[in-house]
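1. This is the structure alone, sequence omitted:
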């Protein structure tokens, strides 16, 4: 249960990255994917 909120945060980061794909703002896509990766590495 203690990994529930980080998992939600990772999911939201990936959703935020996916939201910028249609507009082609690749810097923000990379930013949000990096945030998801960092949260994953720190959590697990």
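-> Alright, I've got the coordinates. As the structure is a computational prediction, the values presented were derived from the model and not from experiment.
2. from here on, contacts and neighbour counts on C-alpha atoms
-> Fine.
3. any idea which element the residue most central in space within the chain lies in?
-> When C-alpha atoms, centre = their mean is applied to the chain, the residue found nearest the centroid is residue 13 (2.5 Å). Using DSSP states H and E, residue 13 maps to helix 4-20.
4. One more to weigh against that first structure:
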């Protein structure tokens, strides 16, 4: 039982990390587009 719980915990953390990285990439892309539209050269 303990092994299964630990394995599930690791899988959940990896999935959460993947979702966080995807969200950060989307936010970075949106910030880059907004800055490029403002004419700041893509620098946040």
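-> Arrived safely, thanks for sending. Just so it is clear, the structure is predicted and the values come from calculations on it, not from any experiment.
5. Could I get the TM-score for this pair?
-> Remark: TM-score between the superposed chains equals 0.54 [TM-score structural alignment, normalised by the length of structure 1]; 29 aligned residues with a C-alpha RMSD of 1.7 Å.
6. sorry, back to before: and the helix holding residue 13 of structure 1, how far out from the chain's middle?
-> 4 Å (C-alpha atoms, centre = their mean, to the nearest Å).
7. still on that earlier bit, tell me which residue of structure 2 lines up with the residue nearest to the centre of structure 1.
-> Taking TM-score structural alignment, residue 13 of structure 1 has residue 28 as its aligned residue in structure 2.
8. any idea how far its match lies from residue 22 of structure 2?
-> Going from residue 28 of structure 2 to residue 22 of structure 2 by C-alpha to C-alpha, to the nearest Å gives 10 Å.
9. And the helix holding residue 13 of structure 1, what does it pack against?
-> helix 26-43 (3 or more C-alpha pairs under 8 Å, 6 or more residues apart in numbering; DSSP states H and E).
10. Also compute the angle for the helix it packs on relative to helix 4-20, please.
-> Relative orientation of helix 26-43 of structure 1 versus helix 4-20 (axes from the mean of the first three to the mean of the last three C-alpha atoms, to 10 degrees): 170 degrees.
11. Buried ones in helix 26-43 of structure 1, by neighbour count?
-> 28, 29, 32, 33, 35, 36, 39 (16 or more other C-alpha atoms under 10 Å).
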